[in-house]
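Novice: Give the three-dimensional model of this entry:
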Amino acid sequence: MKLRILAAVLAAGVSFSFGPASAAELEVTHWWTSGGEAAAVAELAKAFDATGNKWIDGAIAGSGGTARPIMVSRITGGDPMGATQFNHGRQAEELAQSGLMRDLTDVATRENWKDIIKPSSLLDSCTIDGKIYCAPVNIHSWQWLWLSNAAFKTAGVDVPKNWDEFVAAAPALEKAGIIPLAVGGQPWQSAGAFDVLMVAIAGKDVFNKVFGDKDEAVAAGPEIAKVFGAADDARKMAKGSNVQDWNQATNLVITGKAGGQIMGDWAQGEFQLAGQTAGTDYTCLPGLGVNEIISTGGDAFYFPLLKDEEKSKAQEVLASTLINPTTQVAFNLKKGSLPVRGDVDLAAANDCMKKGLDILAKGNVIQGTDQLLSADSQKQKEDLFSEFFASAMTPEEAQKRFADIIASAD
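Specialist: As a prediction, the model looks like this:
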């Protein structure tokens, strides 16, 4: 993406005033459109509206893969929104380097973000050349297996305690007419499931060598071969899902039509909206019940440079509002994610959120692949696993292609 010449043109004439903010309308784009997500984003809108400004919702249906190109196109095309969601990591890296995104360092310094945002890797992912370009709003971990207690009761088997027990229960689920594993058709879902399997089966160190160090030899080695074997089990268990969106797959679990789903903790919002209770109606296994580790990915808001002075002031107010402790609690309780602040009261957290908080407190964390890989490398990985889950590609062939991707990854 060649943005730098365009950035110079668009940035011309942009100026900021950092006095007290006046009321302004800000269009905020995001891809939170499922029921649980909509309930959570409403909390952000309510908090911002309470400042006297107005949140203009710019939800884009689909997923991040659908929404991000639209967001980037608007920013580079001279039609920027007031704020936009991206995942923690490198998705907006070139936009910031090209001078198209607002520097939030003054706000972050004034409000001591470096002291209150935990873990520090969240703010590190917002930092480019020493400047802070985004406001993290949550910690979302991919490392979860969600299980329908009703499905296993129908199948006459105990609710599994780990991945191996889940695989062993698959035949009983199938005999009862239940899909063992729900996986939607969006490429990021199968790629994310593979990442979760890697941490559970090969461990944290191997995960970091592959995605952090870009170690081709490890990616082509025996530990990752075991992960591809598990991924082969997963795709066999997922036959019959026949859904596209992640929340449709989650609904299969909620309704007992599927035994389980590997999905990030944002799935909790869907269970909550359906009136289900953690530990009673559904079971959550962090790290697939094998390695209790969570990834510290999630969502952050970036602020494109604007020519409108009042809207520029309102951007500061929104950035501050997103980090506000009251906003953090209200939003994350509905989103199913963990707060980015370590000083907030989450007494109302459910059993699954408490498990995540405990793992976070112990420091059993890894960075997400959005933080470790460029958007281009991430897309290559997603395309591979989308094809793998939808075809008869052998695990050996898939591993070879995976190692090639890691070898050229940045």
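Novice: C-alpha from now on. contacts and neighbour counts both.
Specialist: Will do.
Novice: need the contact list for the residue sitting nearest the centre point of the chain.
Specialist: By Cα atoms, centre = their mean, the mean C-alpha position of the chain lies nearest to Gly298, the distance being 4.3 Å. Residues in contact with Gly298 (Cα atoms under 8 Å, 6 or more residues apart in numbering) are 87-88, 136-141.
Novice: Please generate a structure for the following sequence too, so the two can be compared:
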Amino acid sequence: MKRRVILAATTAMIGCAAYAEDLEVTHWWTSGSEAAAVAEFAKAFDATGNKWVDGAIAGSGGVARPVMVSRITGGDPMAATQFNHGQQAQELVEAGLMRSLESVASADGWRDIVHPASILESCEIDGEIYCVPVNIHSQLWLWLSNDAFETAGVAVPNNWDEFVAAGPALREAGIQPLVIGRQPWQASLAFQTIVASVAGPEAYGKVFGDKDADVVNGPEMEKAFAALATAREMTAGSNVQEWNQATTQVINGQAGGQIMGDWAQGEFAIAEQVAGEDYTCLPGLGLADIVSTGGDAFYFPAIDDPEVTAAQEELARVMISPEAQVAFNLKKGSMPVRGDVNLDAANECMRKGLDILANGTVVAGIDQMLSPDAGNQLADLMVQFFNEPGMSVDDVKASFIDILEYDS
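Specialist: Here you go, the predicted model:
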């Protein structure tokens, strides 16, 4: 890694040189709002005298993660890399390829400031912290275009049932009722959201957490599978690939709605749309006051260089600092991991999420309950279901149970 010598004014006065590091940071944040958000981290880190070297990898996490893992295991590690909350980096940690942040976390009291505690627990292996969580992303949202419903001559829905009822009017007006991109993870996200919202948080936990096949075959999940079939009907004609392309269709009124995580509101923000006026956000599909605790964290590969190690610790501290937490999350559309920051600038949708986080029902993100392999299998199953109109709900149910049994 390139090392630069920076003479700060104070050190110049006493004739000492302060060493700074260029740290390559890999991530998959490439949409407009994501790039604006990650720039806040870069700016804050650069202000320390170090240098953020951006290593964005185009595509979703499913595309980027294998590249990141290959570099780390192949002896060409970056200085820091993004993963989601959960088990994605566990094997790397167990192989001794990632460095512990326990000394930083303990010294700075991370266990006292990160809320809910389960977020930081996702970073903990054998009692030590191995990552810095940077946000809380709830996947369980429905985003609606107010203009689309006005064009169709129907009221903006308050929940999933009203949205489904408005579908024919949207079609008649030449508007795509529900848009979902063709990446497998988007179809999986829609299913997870439907399970949590339609079957309910208790069933969601028993299905994904306990891997309970009896619940999968039960009446609550029957409602969820029926809603999944309806979602497939409403997405017929959807022809976009990336999630942010789907969000753009909602922003432009070409689509009525999108099931997507709260990062979608970052795209609404850079389009200068106002929550409650131009678009409507419904956590739990408007059926339940519920959010999930997914999100992103950064891990730091073990590099045998004390100067790099010191800069990695500085970056970890920057990412969880109150100032960077606010600046980053306001642009990302996610919620801060700190419970002690000022969010007066939060919009209506972020406030909904924060209120539920404080007073409503909070469930674990899917990456915290399924192994990466099982998560990929689920994504493949769901994209198959959405792309094959002849695939029955019974076929999906049987395959889903197989995945849960495999992951048990």
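Novice: about what we covered before: out of the contacts of Gly298 of the first structure, who has the most neighbours?
Specialist: His88 (31 neighbours; other Cα atoms under 10 Å).
Novice: Contacts only, for whatever residue of the second structure lines up with that one.
Specialist: Using TM-score structural alignment, the partner of His88 of the first structure in the second structure is His85. Neighbouring residues of His85 of the second structure by Cα under 8 Å, 6+ apart: 119, 122-123, 133, 294-297, 365, 367-368.
Novice: Against Asn217 of the second structure, how distant is His85 of the second structure?
Specialist: From His85 of the second structure across to Asn217 of the second structure, the span is 29 Å (Cα to Cα, to the nearest Å).
Novice: cool, and Tyr279 of the second structure?
Specialist: Computed as Cα to Cα, the Tyr279 of the second structure to Asn217 of the second structure distance reads 36 Å.
Novice: Map Val183 of the first structure onto the second structure.
Specialist: Val183 of the first structure maps onto Ile180 in the second structure, by TM-score structural alignment.
Novice: Counting only helices, which of the contacts of His85 of the second structure make the cut?
Specialist: Ile119 (DSSP state H).
Novice: hmm, which of the contacts of His85 of the second structure are common to the first structure?
Specialist: Here is what carries over to the first structure from these, by both residues aligned by TM-score structural alignment, their matches' Cα atoms under 8 Å: 119, 122-123, 133, 294-297, 367-368.
Novice: Glu220 of the second structure reaches Ala199, doesn't it?
Specialist: Yes - using Cα atoms under 8 Å, Glu220 of the second structure makes contact with Ala199 at a distance of 4.7 Å.
Novice: Tell me the counterpart of Ala213 of the second structure in the first structure.
Specialist: Going residue by residue (TM-score structural alignment), Ala213 of the second structure aligns to Glu216.
Novice: tally of neighbours for that match?
Specialist: If we define neighbours as other Cα under 10 Å, then Glu216 of the first structure has 20 of them.
Novice: tell me the contacts of it?
Specialist: Listed by Cα under 8 Å, 6+ apart, the contact set of Glu216 of the first structure reads 210, 403-404, 406-407.
Novice: Farthest-apart pair in these, please.
Specialist: Using Cα to Cα, those span at most 11.6 Å, a distance reached by Val210 and Asp404.
Novice: okay, these two: which has more neighbours?
Specialist: Val210 (21 against 14).
Novice: residue contacts, that one?
Specialist: By Cα under 8 Å, 6+ apart, the contact list for Val210 of the first structure reads 216, 218-219, 406.
Novice: okay, these in CSV with secondary structure and distance to Gly269 of the first structure next?
Specialist: Below are the contacts of Val210 of the first structure laid out as CSV (DSSP: H, G, I helix; E, B strand; the rest coil; distance: Cα to Cα, whole Å):
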residue, secondary structure, distance to Gly269 of the first structure
Glu216, helix, 37
Val218, helix, 36
Ala219, helix, 34
Ile406, helix, 33
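Novice: Need these in CSV (columns: distance to Leu322 of the first structure).
Specialist: Putting the contacts of Val210 of the first structure into CSV (distance: Cα to Cα, whole Å) gives the following:
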residue, distance to Leu322 of the first structure
Glu216, 39
Val218, 40
Ala219, 38
Ile406, 35
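Novice: nearest to Leu6 of the first structure, of the residues you listed?
Specialist: For the contacts of Val210 of the first structure, the nearest to Leu6 of the first structure is Ile406 (31.1 Å; Cα to Cα).
Novice: Mind telling me what Ala38 of the first structure corresponds to in the second structure?
Specialist: The equivalent of Ala38 of the first structure in the second structure is Ala35 (alignment by TM-score structural alignment).
Novice: mind checking how far its match is from Ala148 of the second structure?
Specialist: Using Cα to Cα, we find Ala35 of the second structure at a distance of 28 Å from Ala148 of the second structure.
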